[in-house]
Every structure is written in C-alpha cells, then in structure tokens.
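S.K.: sequence first, predicted model second:
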Amino acid sequence: MADIKIFNQDNWEKEVMQSDLPVLVDFWAPWCGPCKMVGPVVESLAAENAGKINIGKVNVDENQDLAARFGIRGIPTLAFFQGGSEVKRIVGAQNKAQLQKAIDEVSGS
C-alpha cells in the first residue's frame, strides 16, 4: 500500500487541496463490503499511475468532518480533486477499467 496515502483533517489541505497533481480520494469505511472490493483496485491504480495522480483514502468513521464537508452520503465514494476543487465524483463500486478511464479524463492523459 506504499502508493496509497491516508488523508485526514490534519493533512487534507496540503495533500489534496494544494496538490500540484490531480488527487483521487477514496472515501471508505472498514465495515463497507463494496469498499473492500474497490480497495485493491484503487491500490493497483495508485501504483500504475504514480506521478500522474495522487491517490489516497479517507476513513469516514475516523474523519466525519471531511465526509460531512464534502457531502459523502454513500460509500465507497471516489472523488477527484484538481486545483483545490472537486472535479468528478463516482459513487459505488467500479471496475478497474472504469476508474482508469476517470483518472485519464481528470489527468488529461
């Protein structure tokens, strides 16, 4: 999981809002079945897209303020940020090809 960052209230501004690269944030929880299916896919994409997009996770149970701030109603929610703004959101489990397509769209590849 070396390429996956853990985002929280303490590092959110620096790691997500001020990032030079686009950022994919996986809002998840340990008890969420679909989140457990998406997790390994997100980790794989982080390794394959290193240098193109930063990818990290937010545990919504531990970071309820962030989940509320971005209106996270269902998980997994995969939110893409660029230049400090959310530019795309995907709710629910997605396959690797769908997520790679979204990464390519956001990163301009």
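M.R.: Arrived safely.
S.K.: only C-alpha atoms from now on, for both contacts and neighbour counts.
M.R.: OK.
S.K.: next, name the residue at the spatial heart of this protein.
M.R.: V25 (1.6 Å; C-alpha atoms, centre = their mean).
S.K.: which secondary structure element is home to it?
M.R.: Secondary structure assigned from DSSP states H and E places V25 in strand 23-28.
S.K.: and the strand or helix carrying A46, which residues are buried?
M.R.: Using DSSP H and E, A46 maps to helix 33-48. Judged by neighbour count using 16 or more other C-alpha atoms under 10 Å, the buried positions of helix 33-48 are C35, V38, G39, V41, V42, E43, L45, A46.
S.K.: the structure to be compared is supplied as follows:
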Amino acid sequence: MPMNPHYALTEPIRDAVDTLSKEHPLLVEFGASWCPICEAAQPLLEQAFDGRHAMVQHIKVEDGKGQALGRSFKVKLWPTLVFMRDGQEVERLVRPTDAADIRAALERIDNT
C-alpha cells in the first residue's frame, strides 16, 4: 500500500488500530494539516515508501487536544510515527528529519 497523503476524516478507535496491525504492518502518523513540521516530514515519508513496502498500511490521524487515539499512544509532539506489527508498537519516531530513519523502521515491520 502506498503512502497515504490524507488525514483520516474520523479518528479510528484504538482496538481497530491494534487489530489492523495484526492483519498488516501498520504506520500510524499523528499530526495536523496546519503543522509546518508535519508538512516538512511528508517528502521524507514519500522517499521512505518510494514504491516499497506494499504491505504496510499508512494511516494519518489528525491529532489534537482530547483526541483519544493520540492520548492512548501518549503522543506529545507532531509528527509522531508509530510503527506497528502483530498488534504491538515496534518502533516510534518523533519529528523525523531523515528518510533513512523512516525507511529503516518500515523495513523492521515489513518483513515480507
């Protein structure tokens, strides 16, 4: 599955995210469309995916005060990338600045 450029219209519930990551490797990206740091990370994500990691599902979650999913993951800064596999968080990158770091984390969850 390619990188997802759009934030989800509705926030998924935590159980659904955990279950989804049991079916496919999953990257949950927390941020906001108006956040300049989040926007700066988008080209890095594009480079990291770059036609690879077809089995990794990418969900972008618009986070903010009172958003249950972000609080369940204890998100404090944006963007926060949570890499999941088999219902568990495997790795987390906060405010990534290097596509190689994202690519390496994707490779660790996408061992197809």
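M.R.: All right, it came through fine. This structure is a prediction, so every number in the text was calculated from the model and none was measured.
S.K.: quick one: the helix holding A46 of structure 1 to structure 2 mean distance?
M.R.: Helix 33-48 of structure 1, aligned to structure 2 and superposed, deviates on average by 2.6 Å (mean C-alpha distance after the TM-score superposition for structure 1).
S.K.: and for that helix, what's in contact with it?
M.R.: The contact list for helix 33-48 of structure 1, computed with C-alpha atoms under 8 Å, 6 or more residues apart in numbering, reads 1, 3-4, 26, 28-30, 53-55, 75-76, 92-96, 100.
S.K.: against structure 2, where does the strand holding V25 of structure 1 fall?
M.R.: Per TM-score structural alignment, the counterpart of strand 23-28 of structure 1 in structure 2 is residues 26-31.
S.K.: map G64 of structure 2 onto structure 1.
M.R.: So G64 of structure 2 corresponds to D61, using TM-score structural alignment.
S.K.: count the residues that sit near its match.
M.R.: Residue neighbour count, defined by other C-alpha atoms under 10 Å, stands at 13 for D61 of structure 1.
S.K.: show me the contacts for the residue lying closest to it once chain neighbours are set aside.
M.R.: Once flanking residues are discounted, D61 of structure 1 sits nearest to A29: 6.3 Å by C-alpha to C-alpha, 6 or more residues apart in numbering. By C-alpha under 8 Å, 6+ apart, the contact set of A29 of structure 1 is C35, N59, V60, D61, I75, P76.
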